[in-house]
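Student: this one's structure only:
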C-alpha cells in the first residue's frame, strides 16, 4: 500500500494531466454524439422543407450522423494522446481491403447516392427500372424495393437500376393513352371516326387540354387503322385504358362497324383418279 501511495505521490502531476485529458476526451465524445444527432436532424428537416422523399432524407441523415460521429471519435482519441494519423492510415488500409472484397456492395452504395442526388424517382412512383416494373416503396443504401401490380415485392440492386434506362410514369401529372383501332375497308371512315370521338366525349376522365386526337394511321392489309390518343391524369391511366377498349368495341358493334380479325382461306382441290 505504501508503495502505491509513494508512486501516486511521485506521479501526481502526470496522473492529473492524463486525468484531465481523459475527462476532456469524454466531454468531446459525449458532446460530439449530440452534435452528430443534431446535424442528422437538421439535415432531415432541410430535406423535409424541400419535400424530398422521407426514405431519401433518412438515408442522407444517417450518413451525416456517421461522418460527424467518426470525426468525434478521432478528436477524442487525439485528445488522450493517441496518434490519429497512423490510426487513419490503418483504417484506410482496412477500408481498401474491405472495398476490394465488397466491390458489388460499394457499387450499390454509390448508385444509391446517385439516386438520392439525381432523384430519378421517389417513393410512390411507378417506374420501369432494371428490367422490372413496379411502385417504388423504399430507397435503401444498397437496394430499392419495388411493389408490382400483383403485389409482389422486388428488391432491386441500386447498381442495376442506375446502369440501365429508367422510365418514370408518375413524374408528370398527365399521360397520353395510345390506342390502335382497326375497322373494315367497307366501313364509312367518317362514321367510324365520329363513333370513336363520341366514346371519348362521354368519358369525364378524358382531359380537354391537351385535346385528344383521332386520325387514320395506316391502310393495312385487312383494315384501316385509327390512332386514338386521349390525355388523362396519370392516376386514371389504366382504368381509363381498360374502359375505353370495352366501350369502343361496344360502340362499333352498335354502329355495325366491323373490327377485322386474322383469317385464313383454305382451298381444297379434287384430283381426278387415273
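Tutor: Now that the structure is in, tell me what you want to look at. Computed from a predicted model, the values in this text were never measured in an experiment.

Student: contacts and neighbour counts: CA atoms only from here.
Tutor: Will do.

Student: Tell me the secondary structure of the residue nearest the centre of the chain, please.
Tutor: In the chain, the residue lying closest to the centroid (Cα atoms, centre = their mean) is residue 121, at 4.3 Å. With DSSP: H, G, I helix; E, B strand; the rest coil as the basis, residue 121 sits in coil.

Student: can you pull the contacts of it?
Tutor: When contacts are counted by Cα atoms under 8 Å, 6 or more residues apart in numbering, residue 121 is found next to 115, 127, 136, 168, 171.

Student: Touching, the third one and residue 129? I think so.
Tutor: So the one you mean is residue 136. No - Residue 136 is beyond contact range of residue 129, at 10.0 Å (criterion: Cα atoms under 8 Å).

Student: one step back: can you tell me how far the residue nearest to the centre of the chain is from residue 67?
Tutor: 26 Å (Cα to Cα, to the nearest Å).

Student: Quick one: classify residue 264 as helix, strand or coil.
Tutor: Strictly by three-state DSSP, residue 264 counts as coil.

Student: how near is it to residue 222?
Tutor: Distance from residue 264 to residue 222, by Cα to Cα: 12 Å.

Student: Which one's more surrounded, the two?
Tutor: With neighbours defined as other Cα atoms under 10 Å, residue 264 and residue 222 compare such that residue 222 has more, 15 against 5.

Student: what about the more buried one, which SS state?
Tutor: coil.

Student: Helix or strand for residue 151, just tell me which one.
Tutor: Residue 151 belongs to no helix or strand when assigned by DSSP states H and E.

Student: ugh, typo on my part, it should be residue 87
Tutor: Using DSSP H and E, residue 87 falls in helix 84-101.

Student: quick one, strands of the stretch 151-274 of the chain?
Tutor: 153-157, 166-168, 174-176, 179-183, 213-219, 224-229, 231-233 (DSSP state E, counting those that start in this stretch).

Student: which residues sit against the first one?
Tutor: Put plainly, it is strand 153-157. Contacts of strand 153-157 (Cα under 8 Å, 6+ apart): 108, 130, 142-148.

Student: For that strand, list every residue counted as buried.
Tutor: 154, 156-157 (16 or more other Cα atoms under 10 Å).

Student: Just send these back as CSV, with distance to residue 86 too.
Tutor: CSV is the format used below for the buried residues of strand 153-157 (distance: Cα to Cα, whole Å):
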residue, distance to residue 86
154, 44
156, 39
157, 35
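
Student: which one among the residues you listed gets closest to residue 72?
Tutor: residue 157 (32.0 Å; Cα to Cα).

Student: In the protein, spot the helix with the most residues.
Tutor: Determined from DSSP state H, the single longest helix within the chain is helix 12-49.

Student: Mind giving me the packing neighbours of it?
Tutor: helix 54-79 (3 or more Cα pairs under 8 Å, 6 or more residues apart in numbering; DSSP states H and E).

Student: what about 10 Å?
Tutor: helix 2-10, helix 54-79 (3 or more Cα pairs under 10 Å, 6 or more residues apart in numbering; DSSP states H and E).

Student: try this one next to it:
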C-alpha cells in the first residue's frame, strides 16, 4: 500500500468521522432545544388547566430526564454503537449506583409518594423535617423551603416523608396561643371581657372564629387568662405580637397591679 492510498484512506476516514461528530453535535443542540420546548409546552398546558405547581415541576423534571436519555441513545445509535448492549450496561451501572446511592433513590421514591399523597403544595407554610418555612419547590430528591428568616433550605424527601408533616396552610385559620398572668386582686371575669373586646379589634383577626378568652389556670400569683385569637397563617406573627401589645395596653388602662408571687411566712412558736 503506497503513501497516497494511506493518505486517501486517512483523509476519507477523518472526513467521515468529522461529519458524524458535527452531526452528533447538531443533533445534541437541536434535540436539547426540542426537549426544552416540549417540556415547556407540557408545563404550560398543565398550568392552563390549573394543575398543581408541585406536580407540574415534578412531571417536567421526569420528562426532561427521560427525553435526554433517549436523545443520548439515539446519538450513540447514529455512531453505530449497539444501544441494546449500552442499555444493558446502563442498567447494570444503575444497579451499582443504586446500591451506592440508596439514599438518593429513597429520596426519589419518597418524592413520588408525596406527589401521590400531596400533604402540601408549593406556597404552603409547613413544618417538615424539623424545619418550618414556606414550600418553594418539590424536587425529585429534595424539598426546598424558605424559612421565616429568609434562608433557602433543602430537605431530603426521605426525611420529609418519614417525619411528621404539619401544614399550617391547609386550614383557613390558625389559632394564636397567648396567656395573661393576673394578680390575685384583679377581677378575672372583668378582665376576660376587656381582653376579648381588645383582641377582637386587632387587624386580621378572623371573624369566623371568635377569639377564645377564658381562665386557663390558677396559681399562687393569681388567675391565668388564655387569650386565643384566630387568623390566617400569613398574618400569624402580626396577630401574635399585636395580641401581646393588647394585653399590655388593657392592663395599663384598667390599672391592674403587677402580678407578684405572694409568700406566707409561718414561724413556729418557741
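Tutor: Perfect, thanks for sending it. Quick caveat: nothing in here was measured; it's all calculated off a predicted structure.

Student: Give me the TM-score for this pair.
Tutor: The pair, once superposed, lands on a TM-score of 0.74 when counted by TM-score structural alignment, normalised by the length of structure 2; 258 aligned residues with a Cα RMSD of 3.9 Å.

Student: ok, back up a step: between residue 136 and residue 129 of structure 1, which contacts overlap?
Tutor: residue 146 (Cα atoms under 10 Å, 6 or more residues apart in numbering).

Student: quick one: stretch 57-65 of structure 2 to chain centroid distance?
Tutor: 18 Å (Cα atoms, centre = their mean, to the nearest Å).

Student: Other residues contacting that stretch?
Tutor: 32, 35-36, 38-43, 46, 53-55, 70-71, 111-112, 115, 122, 137-140.

Student: of all the contacts of strand 153-157 of structure 1, which two lie farthest apart?
Tutor: Applying Cα to Cα across the contacts of strand 153-157 of structure 1, the maximum distance is between 108 and 148, 21.7 Å.

Student: So between the two, which is more surrounded?
Tutor: Between residue 108 of structure 1 and residue 148, counted using other Cα under 10 Å, the more crowded position is residue 108 (24 against 16).

Student: For that one, list the residues it contacts.
Tutor: 102, 114, 140-144, 156-162.

Student: if I line the two up, what does it land on in structure 2?
Tutor: Aligned counterpart of residue 108 of structure 1 in structure 2: residue 107 (TM-score structural alignment).

Student: Go ahead and list the helix or strand containing that match.
Tutor: Residue 107 of structure 2 belongs to helix 102-117, assigned by DSSP H and E.

Student: The residue lying closest to residue 43 of structure 1 once chain neighbours are set aside - how many residues pack around it?
Tutor: Spatial nearest neighbour of residue 43 of structure 1, excluding adjacent residues (Cα to Cα, 6 or more residues apart in numbering): residue 61 at 5.6 Å. Neighbour count of residue 61 of structure 1, defined by other Cα under 10 Å: 23.

Student: And residue 207 of structure 1, by the same measure?
Tutor: Residue 207 of structure 1, neighbours per other Cα under 10 Å, totals 17.

Student: How much space separates it from residue 236 of structure 1?
Tutor: Applying Cα to Cα to residue 207 of structure 1 and residue 236 of structure 1 gives a distance of 11 Å.

Student: Now the common contact residues for the two.
Tutor: Joint contacts of residue 207 of structure 1 and residue 236 (Cα under 10 Å, 6+ apart) are residue 174.

Student: Tell me which residues touch the nearest residue to residue 166 of structure 2 once chain neighbours are set aside, please.
Tutor: Of all residues not flanking residue 166 of structure 2 in the chain, residue 127 sits nearest, at 4.9 Å (Cα to Cα, 6+ apart). Residues in contact with residue 127 of structure 2 (Cα under 10 Å, 6+ apart) are 133-135, 145, 147, 160, 163-168.

Student: And residue 79 of structure 2, by the same measure?
Tutor: So residue 79 of structure 2 contacts 17, 20-21, 23-24 (Cα under 10 Å, 6+ apart).

Student: cool, and residue 135 of structure 1?
Tutor: Neighbours of residue 135 of structure 1 in contact, by Cα under 10 Å, 6+ apart: 122-128, 145-149, 151, 153-154, 168-170.

Student: out of the residues you listed, which are buried?
Tutor: 122-123, 125-128, 145-148, 154, 168-170.

Student: a markdown table for these, including distance to residue 181 of structure 1?
Tutor: Below are these laid out as a markdown table (distance: Cα to Cα, whole Å):
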| residue | distance to residue 181 of structure 1 |
| --- | --- |
| 122 | 35 |
| 123 | 35 |
| 125 | 30 |
| 126 | 27 |
| 127 | 27 |
| 128 | 26 |
| 145 | 37 |
| 146 | 33 |
| 147 | 32 |
| 148 | 29 |
| 154 | 35 |
| 168 | 27 |
| 169 | 24 |
| 170 | 26 |
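
Student: between the residues you listed, which is nearest residue 260 of structure 1?
Tutor: Looking across those and measuring by Cα to Cα, the closest to residue 260 of structure 1 is residue 169, at 32.1 Å.

Student: The closest one matches what in structure 2?
Tutor: Aligned partner of residue 169 of structure 1 by TM-score structural alignment: residue 168.

Student: Next, the contact list for its match, please.
Tutor: Residue 168 of structure 2 neighbours (Cα under 10 Å, 6+ apart): 120, 124-127, 132-134, 174, 232-234.

Student: hmm, try it at 8 Å
Tutor: Here residue 168 of structure 2 is in contact with 124-127, 174, 233 (Cα under 8 Å, 6+ apart).

Student: just to revisit the earlier point, okay if I get the helices and strands packed on helix 12-49 of structure 1 as JSON lines plus distance to residue 95 of structure 1?
Tutor: Listed next are the helices and strands packed on helix 12-49 of structure 1 as JSON lines, based on distance: least, Cα to Cα, whole Å:
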{"stretch": "helix 2-10", "distance to residue 95 of structure 1": "42"}
{"stretch": "helix 54-79", "distance to residue 95 of structure 1": "14"}
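
Student: Give me whichever of the ones you listed is most buried.
Tutor: Comparing these by mean neighbour count (mean count of other Cα atoms under 10 Å), helix 54-79 ranks first with a mean of 18.

Student: now that helix and helix 12-49, what's the angle there?
Tutor: 170 degrees (axes from the mean of the first three to the mean of the last three Cα atoms, to 10 degrees).

Student: okay, now residue 193 of structure 1: neighbour count?
Tutor: Neighbours of residue 193 of structure 1 (other Cα under 10 Å): 15.

Student: Since that was my last question, I'll sign off now.
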